[in-house]
Structure formats: C-alpha cells, structure tokens
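*Asks:* have a look at this prediction, sequence included:
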Amino acid sequence: MSDETLHEARARRNAAWARFNGQKDALRTGLAEKSIPARIKDAAMDRVIDTVDEAKAVAKDNIPVIGGTLALLAAWFFRRPLINLIKNRFGSDEADEDVT
C-alpha cells in the first residue's frame, strides 16, 4: 500500500472510531438518565393506556350491546333464584285453580 492510501485508510478508521465512540457515549448518557427496565415499564404502560383508551371508545360506541350482555350475565348468574321465583309465583296460582 502506498503512503497516501494508508493515510486515507487511517482517516476513515479514525472517523469510524469517532462515530462509534460518539454513539457509545450517547448510549451511556441515555442509560444514565433512564435505565432499560424503566424504559420497558414506560413502554408497557403506554401500551396499556392506549389499549384502555381504545376499549373506552369501543364501549362508548356499543353501549346497548354491553348493556344487553351484562343483563344476560346477571340473568345467568341469578338463574336459579329467578326460576324459583317464577315457579313460586305461577305455580301457586295453578295450585289454587286446581283446588277450586
């Protein structure tokens, strides 16, 4: 290699090394300000907040569907007491009619 090409290669190497050191220093500075676990936590919280906001928007657009679903769930949860209530209410009337 000639002296000129060697000099150019060294200049390119030094420039690349300087860029690398600059990026390394920027990374260290960034990590000193906020650690990786804190960054992960913040990113996760941002996603959770976005998901909650999206769920609120969907719920606002579908209030009747949500109300109907909740009513059906409540009816299913209280199905035995409701069935007993209906049997007692209408069963006693049928028993009274049979007696007379």
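*Replies:* Yep, that arrived. Here the structure is a predicted model, which is why all the values come from computation and not from measurement. Numbering: from 1, shown residues only.
*Asks:* contacts and neighbour counts: CA atoms only from here.
*Replies:* OK.
*Asks:* check which element follows the host helix or strand of A57 along the chain.
*Replies:* Element membership of A57, judged by DSSP states H and E, is helix 36-61. Next helix or strand after helix 36-61 toward the C-terminus (DSSP H and E): helix 63-77.
*Asks:* put this next to the previous one:
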Amino acid sequence: MSELLERTMRDDRLVRDAARAVVDADIAHLRADLASRSIPTRIKDRISEGAADVLDEAVAVAEDNKGVIATLVGAIVLWFARHPLLDLVSNNESAAERPNAGDR
C-alpha cells in the first residue's frame, strides 16, 4: 500500500510541477506582451478592430437590403429638401388662386 501511495504522490507532484510550468510560461508571456504595447495603443487597436467589424457588418446588411437603403436615402433627401418643396407647392397654390390679368 505504501508503494502505491508513494507512486501516486510522485505522479501528482509531476502533474503539479508541469501545471506550474505552464502557468509560469503564461505569466511570462503576458508580461512580455504588456511590456511591448502601451495601454493607449491597446485601446486604439481594440477600437479600430471593433470599428472594422461594425463596418463589415453594415456592408453585409446594406448588400442584403438595397431597396430599404434606397428608400431611406430618398426619405432623408426629402426631409432635407422639405422647406424648398413646401415653398414651391405654396407658391404654385397662391399663383393658382390669383385671378389672371385677362379676366378683369
């Protein structure tokens, strides 16, 4: 029984030592990575990667919904042109209401 216990303890120590070596290597890698890039650089990289992902998704959605995009652009153009269009319509209505010079 004692031999079995010693063998189990030795195997457990080997596994523990191997796990510790992996953790130490991960920590060394993390420290090297942190030392190579500053925090503002990391933030900038993360934001630019996120923006690129959002742009790719927007392009994919736009390609799938061209009619909706065209309708939306048309609605935006009409919204920004609403005042000149309303002035044009109101000028035409007021001209139609005025009596003609030949009718007097």
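*Replies:* Alright, I've got the coordinates. Just so it is clear, the model here is predicted, and its values are computed rather than measured.
*Asks:* and the helix holding A57 of the first structure against the second structure, how far off on average?
*Replies:* Its matched residues in the second structure lie on average 1.9 Å from helix 36-61 of the first structure after superposition (mean CA distance after the TM-score superposition for the first structure).
*Asks:* packing partners of that helix?
*Replies:* Based on contacts counted as 3 or more CA pairs under 8 Å, 6 or more residues apart in numbering; DSSP states H and E, there is no element that helix 36-61 of the first structure packs against.
*Asks:* how big is the angle separating that helix from helix 63-77?
*Replies:* 90 degrees (axes from the mean of the first three to the mean of the last three CA atoms, to 10 degrees).
*Asks:* tell me how far helix 36-61 of the first structure is from the chain's mean position?
*Replies:* Its chain's C-alpha centre and that of helix 36-61 of the first structure lie 5 Å apart, by CA atoms, centre = their mean, to the nearest Å.
*Asks:* repeat for stretch 29-37 of the first structure
*Replies:* Using CA atoms, centre = their mean, the offset of stretch 29-37 of the first structure from its chain centre is 24 Å.
*Asks:* in the second structure, which helix is the longest?
*Replies:* Identified as the longest helix of the second structure according to DSSP state H is helix 2-36.
*Asks:* so which strand or helix has the aligned partner of S92 of the first structure in the second structure?
*Replies:* Using TM-score structural alignment, the equivalent of S92 of the first structure in the second structure is A95. Assigned by DSSP H and E, A95 of the second structure falls within helix 82-97.
*Asks:* mean distance, that helix to its aligned residues in the first structure?
*Replies:* Counting by mean CA distance after the TM-score superposition for the first structure, helix 82-97 of the second structure comes out at 1.9 Å.
*Asks:* no further queries at this time; thank you.
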